[in-house]
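Asks: can't give you the sequence, but here's the structure:
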């Protein structure tokens, strides 16, 4: 028997679809249903590796966590990862299919309809409820033909639709009315209600507008969700995250992350943001880097282009200045590769350049390969010196997504050894250091709170500051609390009886 389903679409990107879908997953789970998320096509540089080594968008990972189930690529069968302004890496069922331009992908989409249908059907057979998320807006009339992610997906799943509008940006009534006007009659019939999201102020002032809106669009407003700060990974909030994470004057530890043009997996740093006394800021201009306690070079979807950006923008000079002053420099994945002496691209995986000089802070060389490494790992800290004092023997978990293999030479001290890859014992070096310059391929390393608190406390000791309490919740426990808060927020502000009626086809 197939699952019941409900679809969350939006008037635009960042309307709040991802979080509302996550909240619905949590509510249905709390109410005793077996629920799973689904998004046929996700465009994001923020990805995740499943237990079987497949790659998928993190938005559906968050929703799966909210639903209390293990993420699988059935929840996100198509992932698009922009590599340049004109090319995108297409990941199908968790594996790289190839790079395409927008025009090439548009021509390719009709071949994907059955793939999407099959993934959805497999998921539907195993669950009671599927919460489907759209992408962007269903009113992009130039993309209606061969649509697989908005009304095209609603048709595949025969799903009722709820449309979300963001009032915080202004124009929510116009955007909801305009969206409905641009839908076909069959598409309008699928829309069973709308939600107004991110409201600030007195609801009574809004009520006359709600009545007029319902009269125009002929479907009910199912609720008004107040603007609320929740610490949940949200692909749509990427721009807000970069704006909001400014240095706090009261923060005792300042961590600066280089905002690369092709930054990926920014969720690697969520755990750092939740440690008392730590300020995490994304730096766009070299002149603003200042004198942080730690600089992080994050992951990148185009490591070579982002390395050239670092060189041309003045960041390279600033990174070397901070290195000489004793600042901790930490590279993750692409940022790790940049710290080496050279990056080679013999197969032109990322660019037309055969090789490019690295930042030269780690004596290692990376060569890009044709096949992408996608795996979950467990590793052990094997060093006990400097910024790693007291951390030897700690276990960390995470995942790898990269195209390169790295060779290590003299003066590269191993500090991180993998002992398990996808459940199989296999020891290998996965992190090296040169004094206070460290790097690793492991995404999610900072989610391991014992390691992260230890690292932060070593930064604090260098400044003569008292250590923060090590008895903190695991990051997983913290996220569980946030999902429950999200569910409470939706229950308190949405007509859940009406939503259940929509789900049941009433």
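Replies: Arrived safely, thanks for sending. This is a predicted model, so every value here is computed, not measured. Residues are numbered from 1 along each chain as shown.

Asks: going forward, measure contacts between C-alpha atoms and count neighbours the same way
Replies: OK.

Asks: can you give me the neighbour number for residue 299?
Replies: 30 (other CA atoms under 10 Å).

Asks: for it, which non-adjacent residue is closest in space?
Replies: The shortest distance from residue 299 to any residue that is not its chain neighbour, by CA to CA, 6 or more residues apart in numbering, is 4.5 Å, and that residue is residue 334.

Asks: next: residue 68.
Replies: Using CA to CA, 6+ apart and skipping the chain neighbours, the partner closest in space to residue 68 is residue 29 (7.3 Å).

Asks: neighbours around the one you found, how many?
Replies: Residues lying near residue 29 (other CA under 10 Å) number 19.

Asks: just confirm it is within a strand.
Replies: No: when the secondary structure is assigned by DSSP: H, G, I helix; E, B strand; the rest coil, residue 29 falls in helix instead of a strand.

Asks: next, the contact list for it, please.
Replies: Taking CA atoms under 8 Å, 6 or more residues apart in numbering, we find residue 29 in contact with 35, 67-68.

Asks: list the ones among these that fall in strands.
Replies: Per DSSP state E, strands hold the following members of the contacts of residue 29: residue 35.

Asks: for residue 97, list the residues it contacts.
Replies: When contacts are counted by CA under 8 Å, 6+ apart, residue 97 is found next to 89-91.

Asks: count the residues that sit near residue 242.
Replies: The burial metric for residue 242, expressed as a neighbour count using other CA under 10 Å, is 17.

Asks: want to compare, so here's the second one:
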């Protein structure tokens, strides 16, 4: 059977496309189909390391997991990782190609289409069906001329589209019907059906709305999807989805995380948020760091910029006061770099070449240079010996006495991270460390706490199964399969 493909575009950002595609990946895989996820262009600082040594957006990593297949750079050939208000790091087929300003990217992204199509056809060769996720809004007609993410890709690959709207935002009828009104006729003809997502309350109250949309557009109503609370167990891709209070516990270990502008790979926090005896607070700008047992400085796409933001908020003062009171601090990746004496950027990777003072909580120093390290790692936590696994995704070398005398992790062929002489400040380059139950329990024990022993991977897989069941109930999946056209070329 020739491979087929179907694309899911949205009326706007964050309407739930990524989660819907993940659920459909699991549902169709359970039906015995070979499924592959694909997103031509993504913008996210939450990324994952692939089996072929590159990086892709975290949403495509979750979708690949739903399919039960290894991650591949072809699943997300163009990834933009924002480093400020106007610029991003550009990753193409898993490899960094430098920095690009938003305006400049608009003018040359069309030249990336051949590589996008090559990745798409590579995946199609491995699949019965490819589920394609668009980016942002299908109605961004101001960007249509050079588009590779939505209708531009759909036309180039000859793929039909299902449009997704979010009823929880309000105005879903106008957003769906309005999309048909503003896009070019040829693009509108690509849209074959629509999904209304995140319905709260009695679904029958929107029966007339579904009929009205179908009548006004001529599109097939694929389904009305009620809100499903279990999706909270899935990793979020967008920092805007981070909730202020995420821990399930009201007593036990108190953890605070300052929300910095370029926070990255923040799904590191999910296993802690799921612990019964942990209260995890995301501290927004304008707030002080609350009394707590542990402050975590998470990954950062722009370490120097986020360190400046941390100081602008006065969080450096709060952090040093927390340490004087006997509190613990953990830095992950960019957060680890901030904890040292200094951060040097001689090549201007994050902006103008400079060297800035770090927080001085670890006796290490970082130099941002060299190629990006992208690899899965495994080893054990020191000194407990608890097994751990995770991945590294960073530019820079961090060295110094605290790393040499007291590394945090033994990776077998080398050591990672650093611990202060007091034992209360920890730094590591390893993302995903807290997903490992043994390592998480050992770190919580250092704080006088305990783990409930939950299996984070099992929790995510159970949520994917629940989502697939939900979509089988509320979507016409057979109708979606009938819309999927054979991949040409």
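Replies: On my side now, so go ahead. In this text, all values refer to a predicted model and were calculated from it rather than measured experimentally.

Asks: same list (the contacts of residue 29 of structure 1) but as TSV, adding distance to residue 158 of structure 1 and neighbour count.
Replies: Putting the contacts of residue 29 of structure 1 into TSV (distance: CA to CA, whole Å; neighbours: other CA atoms under 10 Å) gives the following:
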residue	distance to residue 158 of structure 1	neighbour count
35	17	29
67	22	26
68	25	17
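
Asks: for residue 224 of structure 1, state which of the contacts of residue 29 of structure 1 is nearest.
Replies: Checking those against residue 224 of structure 1 by CA to CA gives residue 67 as the nearest, at 23.0 Å.

Asks: any idea how far the closest one lies from residue 459 of structure 1?
Replies: 37 Å (CA to CA, to the nearest Å).

Asks: cool, residue 288 of structure 1 as well?
Replies: Applying CA to CA to residue 288 of structure 1 and residue 459 of structure 1 gives a distance of 21 Å.

Asks: the two: who's more crowded?
Replies: Counted by other CA under 10 Å, residue 288 of structure 1 and residue 459 do not tie: residue 459 has more neighbours, with 23 against 12.

Asks: counterpart of that one over in structure 2?
Replies: In structure 2, the residue matched to residue 459 of structure 1 (TM-score structural alignment) is residue 447.

Asks: quick one: buried residues of the longest strand belonging to structure 1?
Replies: If you go by DSSP E, structure 1 has its longest strand at strand 364-381. By neighbour count, and taking 16 or more other CA atoms under 10 Å as the criterion, the buried residues in strand 364-381 of structure 1 are 364-369, 373-381.

Asks: now do the next helix or strand after it against strand 364-381: the angle between them, please.
Replies: On the C-terminal side of strand 364-381 of structure 1, the nearest following helix or strand under DSSP states H and E is strand 395-408. Between strand 395-408 of structure 1 and strand 364-381, the angle formed by their directions is 160 degrees, by axes from the mean of the first three to the mean of the last three CA atoms, to 10 degrees.

Asks: how about strand 395-408 of structure 1, aligned to which bit of structure 2?
Replies: Aligned by TM-score structural alignment, strand 395-408 of structure 1 corresponds to residues 387-400 of structure 2.

Asks: how about residues contacting that stretch?
Replies: For stretch 387-400 of structure 2, the surrounding residues in contact (CA under 8 Å, 6+ apart) are 49, 333, 337, 363-381, 429-433, 436, 438-439.

Asks: also stretch 315-332 of structure 2?
Replies: Judged by CA under 8 Å, 6+ apart, the contacts made with stretch 315-332 of structure 2 from elsewhere in the structure are 258, 288-289, 291-299, 310-311, 336-339, 359, 424-431, 447.

Asks: what subset of these is buried?
Replies: Buried positions within the contacts of stretch 315-332 of structure 2, assessed by neighbour count (16+ other CA under 10 Å), are 258, 289, 292-299, 310, 336-339, 359, 424-431, 447.

Asks: which of those residues fall within strands?
Replies: 258, 294-297, 299, 425-428.

Asks: ok, of these, which one's closest to residue 174 of structure 2?
Replies: Set against residue 174 of structure 2, the nearest of these by CA to CA is residue 258 (37.3 Å).

Asks: in terms of contact, does that closest one touch residue 288 like I think?
Replies: No: contact between residue 258 of structure 2 and residue 288 fails when scored by CA atoms under 8 Å: they sit 9.0 Å apart.

Asks: which stretches of the stretch 151-300 of structure 1 form strands?
Replies: Applying DSSP state E, counting those that start in this stretch to the stretch 151-300 of structure 1 gives strands spanning 161-166, 191-199, 221-226, 253-258, 263-264, 278-283, 294-297, 299-300.

Asks: any chance of the ones you listed in JSON lines, with distance to residue 270 of structure 1 too?
Replies: Putting these into JSON lines (distance: least, CA to CA, whole Å) gives the following:
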{"stretch": "strand 161-166", "distance to residue 270 of structure 1": "24"}
{"stretch": "strand 191-199", "distance to residue 270 of structure 1": "22"}
{"stretch": "strand 221-226", "distance to residue 270 of structure 1": "23"}
{"stretch": "strand 253-258", "distance to residue 270 of structure 1": "12"}
{"stretch": "strand 263-264", "distance to residue 270 of structure 1": "13"}
{"stretch": "strand 278-283", "distance to residue 270 of structure 1": "9"}
{"stretch": "strand 294-297", "distance to residue 270 of structure 1": "13"}
{"stretch": "strand 299-300", "distance to residue 270 of structure 1": "14"}
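
Asks: fine, thanks again, bye for now.
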